[in-house]
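Participant: Have a look at this fold, sequence not included:
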């Protein structure tokens, strides 16, 4: 199949199957976005559950640090390093009764890698745009996490953190559980980077994934449908030999059909079609003149004889055939019929043309 034929058939394929592809794409987008939404919702503990069910609800507090010259202080790592010093951790454990060291050790053994927006079970993160520091704890139940944050909050207010003694510290949010912070719209709302809920960025990402996945799924669905159809629809759904002459024509273009059938000259030509009653070589041809399945007489055009049959098995074995022309009507000609004619063509040493009507 030449590239032009393939391009034309693919264009027709997408045009005729655009509804299947579009519906599949829309359903896939809806499914992916819906799954992403429910997955994000399921990861957030619901308010009102028992404490045993609230394990993992983090607690935080937020503050802003300014240097003496009025600039923002952005080194959250040194503040976190102080919070994680063994003597500081031991003091917080003694004050709250919460085991912090085992959780930190377990995190270390697991090879956890901290990021700007995920500092693990205990840490301090900084918002890149506002330079707001957020201390967080995810050590146990929501009460344990809150108790740890309150102890560190007291430490911050005591002025005993060496790196902050010569700086101004402004409290933006006192210790609270994150789930309550997410429901509090009066003073502060978490940014998209730290908000674990479903947001616009995740919706767009899910939509893009659904779009590409849906288009691919729609194309595959349409191809599978064509693969299992009993009739031939596109040029890539049936085969022909490299030596065959292939033409893709419109059945309404009578002149083009005439030229393709009549040229080049051959003494005896056979048109093989599953629908011989529809064969018409010119506007003046009559139904009786060209329906040769019943008459068994060839149409004579000068020195050329053209015979129309629905099955090559109908031909007289002694009849010399110079050219076989197979008509393939898109959406009508059956694959099984075409394959049968291709098998019988092996018995003839004749030129073969395949005309597909679209």
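Facilitator: It's in. No experiment lies behind these values; they were computed from the predicted model shown. Numbering: from 1, shown residues only.
Participant: Going by C-alpha atoms from here, please, whenever you check contacts or count neighbours.
Facilitator: OK.
Participant: name the element residue 134 belongs to?
Facilitator: Residue 134 is located in strand 133-137, with elements delineated by DSSP states H and E.
Participant: Do a quick rundown of the helices in the stretch 201-350 of the chain.
Facilitator: For the stretch 201-350 of the chain, the helices defined by DSSP state H, counting those that start in this stretch cover 254-262, 287-290, 292-295, 335-345.
Participant: rewinding a little: can you pull the buried residues of the strand holding residue 134?
Facilitator: By neighbour count on 16 or more other CA atoms under 10 Å, the buried set for strand 133-137 is 133, 134, 135, 136, 137.
Participant: Surely the second one touches residue 61?
Facilitator: The reference is to residue 134. Yes. Counting by CA atoms under 8 Å, residue 134 touches residue 61, with 5.8 Å between them.
Participant: nearest residue to residue 31 other than its sequence neighbours?
Facilitator: Spatial nearest neighbour of residue 31, excluding adjacent residues (CA to CA, 6 or more residues apart in numbering): residue 210 at 7.7 Å.
Participant: Hmm, the one you found is touching residue 29, no?
Facilitator: Yes. Residue 210 is in contact with residue 29 according to CA under 8 Å; the separation is 4.0 Å.
Participant: returning to what we had before: just send the helices of the stretch 201-350 of the chain back as JSON lines, with distance to residue 206 and mean neighbour count too.
Facilitator: Formatted as JSON lines, those follow (distance: least, CA to CA, whole Å; neighbours: other CA atoms under 10 Å):
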{"stretch": "helix 254-262", "distance to residue 206": "50", "mean neighbour count": "16"}
{"stretch": "helix 287-290", "distance to residue 206": "59", "mean neighbour count": "15"}
{"stretch": "helix 292-295", "distance to residue 206": "60", "mean neighbour count": "14"}
{"stretch": "helix 335-345", "distance to residue 206": "41", "mean neighbour count": "15"}
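Participant: Below is an additional structure, to be compared with the one above:
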């Protein structure tokens, strides 16, 4: 367990600054997107039946109402209402009774409305707020007085239950016809921040920060699993038959490592290391190294040191093969190759990682 925590601490010591910087940047980007998305509730397509207020312009007339069906549930079929309002006979009736050009205006935009419904603002339509279920009828002719006339006429039609598609339904009128006298401007950044739910915003930003940190940790872990050098014990694999140990000054496990290497005593073993063996003379007081002959003795155990496994006389008489990994210096390809070759000799295999 000490070895695992040692590797985790080394990992965060190496990457903590990069993780935090990248996480803060990601959180900033996603938080900004969230804030600007909160500026206005997105509108759904008209044919989904769940619509919110569109942009309102100077001279638009409107009123709000609510409809319940026979089951006392909200009536939500705005598609049906719009189709009814835009029938030629109904547009003709409204135009004649209000002395306006509603029919003519609708006929002029009918083709565009059919081809590009999302890009065309109808001269008359009903929309529904997908939260409150309130419906809003809009009239958008160029003549403001005509807009008010039409809105008042349809308001009275609803009030007197003269809309045939709403028969057997309860209609509640919430807001009498009004005319917008000026363009409703979109909220500024200052207005946006002042209207935000601070607690909710803090919670969302905190969640985004945590998710960003988790994402960056995953990315850097993935980087270690595919790096050319072996940096951490969790970034490479050993099978169940392979014994593993880790040597580090911070753990102070010299005694354990010396026994891991030498036990059982009075034997000969093979040490395979890609680089010059570091710190091995510090592992045990009873360590001697013969650099000229590539030999090492710990207690009563003799080691032959090789950079790669070869068919030699010593290999036939050793009791174990020990592969040494020096963190940050040993190549992944070299390690995988030596491990595969070592498995061919039917001898116990150990892996020792040395952290500088």
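Facilitator: Received, thanks. Keep in mind that this is a model prediction, so the values were computed, not measured.
Participant: ok, back up a step: contact partners for the residue nearest to residue 31 of the first structure?
Facilitator: 25, 28, 29, 30, 31, 32, 33 (CA atoms under 8 Å, 6 or more residues apart in numbering).
Participant: Break down the first structure into its strands, ranges please.
Facilitator: Listed in chain order, the strands of the first structure (DSSP state E) span 59-66, 122-126, 133-137, 168-177, 245-249, 268-272, 299-301, 304-309, 323-329, 351-357.
Participant: mind giving me CSV with these and columns for distance to residue 99 of the first structure?
Facilitator: Putting these into CSV (distance: least, CA to CA, whole Å) gives the following:
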stretch, distance to residue 99 of the first structure
strand 59-66, 15
strand 122-126, 12
strand 133-137, 12
strand 168-177, 18
strand 245-249, 78
strand 268-272, 87
strand 299-301, 99
strand 304-309, 90
strand 323-329, 78
strand 351-357, 78
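Participant: Give me the neighbour count for the nearest residue to residue 298 of the first structure once chain neighbours are set aside.
Facilitator: Closest residue to residue 298 of the first structure apart from its sequence neighbours, by CA to CA, 6+ apart: residue 307 at 4.4 Å. When neighbours are defined as other CA atoms under 10 Å, residue 307 of the first structure has 22 of them.
Participant: and of the strands of the first structure, who's closest to residue 282 of the first structure?
Facilitator: Closest of the strands of the first structure to residue 282 of the first structure is strand 299-301, at 11.7 Å (criterion: CA to CA).
Participant: what's the average distance of the closest one to the second structure?
Facilitator: Mean deviation of strand 299-301 of the first structure relative to the second structure after superposition (mean CA distance after the TM-score superposition for the first structure): 3.3 Å.
Participant: gap between that strand and the chain center?
Facilitator: In this view, strand 299-301 of the first structure has its centroid 56 Å away from the chain centroid, taken as CA atoms, centre = their mean, to the nearest Å.
Participant: For that strand, which helices and strands make contact with it?
Facilitator: strand 304-309 (3 or more CA pairs under 8 Å, 6 or more residues apart in numbering; DSSP states H and E).
Participant: of all the strands of the first structure, which lies closest to residue 161 of the first structure?
Facilitator: Smallest distance to residue 161 of the first structure across the strands of the first structure (CA to CA): 11.1 Å, for strand 168-177.
Participant: Now tabulate the buried residues of strand 133-137 of the first structure in a markdown table and tack on distance to residue 205 of the first structure.
Facilitator: Shown next, in a markdown table, are the buried residues of strand 133-137 of the first structure (distance: CA to CA, whole Å):
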| residue | distance to residue 205 of the first structure |
| --- | --- |
| 133 | 28 |
| 134 | 26 |
| 135 | 29 |
| 136 | 27 |
| 137 | 29 |
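Participant: does the residue nearest to residue 298 of the first structure really touch residue 271, like I thought?
Facilitator: Yes. Applying CA under 8 Å, one finds residue 307 of the first structure in contact with residue 271, separated by 6.1 Å.
Participant: Pull up the gap between the closest residue to residue 237 of the first structure other than its chain neighbours and residue 233 of the first structure, please.
Facilitator: Counting by CA to CA, 6+ apart, residue 237 of the first structure lies nearest to residue 227, which is 7.0 Å off, once chain neighbours are set aside. From residue 227 of the first structure across to residue 233 of the first structure, the span is 10 Å (CA to CA, to the nearest Å).
Participant: Which one's more surrounded, these two?
Facilitator: Taking neighbours as other CA under 10 Å, residue 227 of the first structure and residue 233 compare with residue 233 leading, 25 against 15.
Participant: Looking at the second structure, name the residue matched to that one.
Facilitator: Using TM-score structural alignment, the equivalent of residue 233 of the first structure in the second structure is residue 231.
Participant: Residue 176 of the first structure contacts residue 60, doesn't it?
Facilitator: Yes. Residue 176 of the first structure is within contact range of residue 60, at 5.7 Å (criterion: CA under 8 Å).
Participant: shared neighbours of these two, anything?
Facilitator: Common neighbours of residue 176 of the first structure and residue 60 (CA under 8 Å, 6+ apart) are residue 146.
Participant: neighbour count winner among those two?
Facilitator: Between residue 176 of the first structure and residue 60, residue 60 has the larger neighbour count (other CA under 10 Å), namely 25 against 21.
Participant: residues touching the more buried one, list them.
Facilitator: Contacts of residue 60 of the first structure (CA under 8 Å, 6+ apart): 134, 135, 136, 137, 146, 149, 174, 175, 176, 177, 178.
Participant: what's around residue 272 of the second structure, how many residues?
Facilitator: For residue 272 of the second structure, the count of nearby residues is 24 (other CA under 10 Å).
Participant: mind listing what it touches?
Facilitator: Residues near residue 272 of the second structure by CA under 8 Å, 6+ apart: 305, 306, 307, 308, 309, 321, 322, 323, 324.
Participant: could you measure the second one against residue 230 of the second structure, distance?
Facilitator: Distance of residue 306 of the second structure to residue 230 of the second structure, computed by CA to CA: 19 Å.
Participant: same thing with the third one?
Facilitator: When distances are taken as CA to CA, residue 307 of the second structure and residue 230 of the second structure turn out to be 16 Å apart.
Participant: These two: which has the busier surroundings?
Facilitator: residue 230 (23 against 15).
Participant: Roughly how far does that one sit from residue 224 of the second structure?
Facilitator: From residue 230 of the second structure to residue 224 of the second structure the distance is 8 Å (CA to CA).
Participant: Same question for residue 153 of the second structure.
Facilitator: From residue 153 of the second structure to residue 224 of the second structure the distance is 72 Å (CA to CA).
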